[in-house]
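Colleague: Sequence first, predicted coordinates after that:
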Amino acid sequence: MLSHWLQRFQKRGDSHSFAQVVSQCQSQLKGYCRRLTAGDIEQADDIAQETLITVYQQFGRLNNLDAFKSWLYRIAFRHFLKMQQREKRWQCLQEQELESLLLQQSDERNSDNHEFIDERYVMQLMALLNSEERAVITLNHTLGYSHQQISSLLEMPLGTVKSHGKRGKDKLIAFSLRQQRGAA
């Protein structure tokens, strides 16, 4: 369905077609941005908004409509990096900072709203990772991109993508294991 609206927007350039493109990809884009910002919803939404504005303005430069989603995430990552540099935000949390944050919220985890709590927990865990690790982990594990695709999308060497993925995964596993031992 997305390809239909992309083709229509490419031919007509009308706002209705673009609105349909947005409705087809906005949810995943926001999720990606939220993981990049380690759960900073307002900033993630700002990045997603800026991304969609850029997509609208530069759509004519996209030659291959099949590469739309990769192009979309590449633009979002660039906006994230610009905002991070400008605002000096979303730096890696130290494990002790995250542990204290999680302790403050431990009572909430026993509530009925597990889906919200689990998503917030994932976002907080992302704060342990640097920007590149967050991007690679999210693209690979959440959105299903291969390392080769991520390499192209983020314009990073394949070995670097694999290193960021492994290092990020190792950090998350190590932290989770320490949490489990502490809870036992």
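Modeller: Yes, it's here.
Colleague: going forward, measure contacts and count neighbours with C-alpha atoms only.
Modeller: OK.
Colleague: Quick one: list the elements packing against whichever helix in the chain runs longest.
Modeller: Longest helix in the chain, counting residues (DSSP state H): helix 158-183. Under the contact definition 3 or more C-alpha pairs under 8 Å, 6 or more residues apart in numbering; DSSP states H and E, helix 158-183 sits against helix 131-137, helix 147-154.
Colleague: Just name the most buried of these.
Modeller: Ranked by mean neighbour count, the helices and strands packed on helix 158-183 are led by helix 131-137 with a mean of 24 (mean count of other C-alpha atoms under 10 Å).
Colleague: Against which helices or strands is it packed?
Modeller: Packing partners of helix 131-137 (3+ C-alpha pairs under 8 Å, 6+ apart): helix 15-36, helix 158-183.
Colleague: if we compare those helices, which one ends up closest to residue 74?
Modeller: Checking those against residue 74 by C-alpha to C-alpha gives helix 15-36 as the closest, at 10.8 Å.
Colleague: The longest helix of the chain: which residues count as buried?
Modeller: Neighbour counts over helix 158-183 (16 or more other C-alpha atoms under 10 Å) mark 158, 161-162, 164-165, 167-169, 171-172, 175 as buried.
Colleague: can you check stretch 116-132 too?
Modeller: 117, 120-121, 123-132.
Colleague: likewise stretch 39-58?
Modeller: 39-41, 43-52, 55.
Colleague: Next one for the comparison:
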Amino acid sequence: MDKKDAELIEKAKAGDTASFGLLVNKYQEKIYGLAHYVCAGLRSEADDVYQETFISAFKNISKFKGKSAFGTWLYRIAANNCWMKFRKKKTEKLVSMEGLRGLEDIAQPDESARKELSESVAKALAKLSVDQRLAITLADIQGLSMEEAAKVLKITVPAFKTRLFRARAALKKISDPLAA
């Protein structure tokens, strides 16, 4: 954990909301990105997960022991919130065109090719299970190492590698049905 995060965390634990606000500013894009892709582009669902993640982190910051990076801890909270959201809906798969409009916020306005790619990725991810979406999002979209992603999901590195391999295979099958 970097020194600046450690200082901000200690101040936040002491009740300094401004310090917690700085932590939110640092991690908000990554957490929203995770929520957006795991919630299959459903903006309202992603917004809920995003808000619930930071509310939960604020309420439980005193429980953060620093054994992992603060970002890893936040990813774990966000992943748990994603799982809870889909358990409530009693569905693992979710397809929505509404969420594709939210990708405009992620893509650069002058990068139409990037926007088109993001839309395609969101459509394909929507067809995967929550576990598969989390694996792809953490490793391939957020850029976490295998070790970090496994820690976030509370599984072993070999189990994460297997999950990621299967998720990529499923994504490839969805993206190119003729290749299957």
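Modeller: Ah, there it is. Just so it is clear, the structure is predicted and the values come from calculations on it, not from any experiment.
Colleague: one step back: reformat the buried residues of helix 158-183 of the first structure as CSV; add distance to residue 73 of the first structure.
Modeller: Formatted as CSV, the buried residues of helix 158-183 of the first structure follow (distance: C-alpha to C-alpha, whole Å):
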residue, distance to residue 73 of the first structure
158, 17
161, 15
162, 18
164, 17
165, 17
167, 21
168, 19
169, 20
171, 24
172, 23
175, 28
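Colleague: before we move on, back to that, TSV please, covering the helices and strands packed on helix 131-137 of the first structure and showing distance to residue 90 of the first structure.
Modeller: Shown next, in TSV, are these (distance: least, C-alpha to C-alpha, whole Å):
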stretch	distance to residue 90 of the first structure
helix 15-36	8
helix 158-183	15
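Colleague: So for residue 97 of the first structure, which of those helices sits nearest?
Modeller: Residue 97 of the first structure lies closest to helix 158-183 among these, at 12.1 Å (C-alpha to C-alpha).
Colleague: Give me the distance from the closest one to the chain's centre.
Modeller: How far helix 158-183 of the first structure lies from its chain's middle: 17 Å, per C-alpha atoms, centre = their mean, to the nearest Å.
Colleague: now it and helix 147-154, what's the angle there?
Modeller: 110 degrees (axes from the mean of the first three to the mean of the last three C-alpha atoms, to 10 degrees).
Colleague: tally of neighbours for the closest residue to residue 130 of the second structure other than its chain neighbours?
Modeller: Distances taken as C-alpha to C-alpha, 6 or more residues apart in numbering put residue 92 closest to residue 130 of the second structure, at 5.8 Å, once the chain neighbours are dropped. If you count neighbours by other C-alpha atoms under 10 Å, residue 92 of the second structure ends up with 15.
Colleague: swap in residue 68 of the first structure?
Modeller: Residue 68 of the first structure, neighbours per other C-alpha under 10 Å, totals 17.
Colleague: Same check on the one 10 residues further on?
Modeller: By other C-alpha under 10 Å, 14 other residues sit near residue 78 of the first structure.
Colleague: Identify the residue nearest the geometric centre of the first structure.
Modeller: Centroid-nearest residue in the first structure, with C-alpha atoms, centre = their mean: residue 32, separated by 2.4 Å.
Colleague: Quick check: that one vs residue 119 of the first structure, distance?
Modeller: 12 Å (C-alpha to C-alpha, to the nearest Å).
Colleague: next one: residue 67 of the first structure
Modeller: Applying C-alpha to C-alpha, the value for residue 67 of the first structure to residue 119 of the first structure is 28 Å.
Colleague: What of residue 37 of the first structure?
Modeller: Counting by C-alpha to C-alpha, the gap from residue 37 of the first structure to residue 119 of the first structure is 13 Å.
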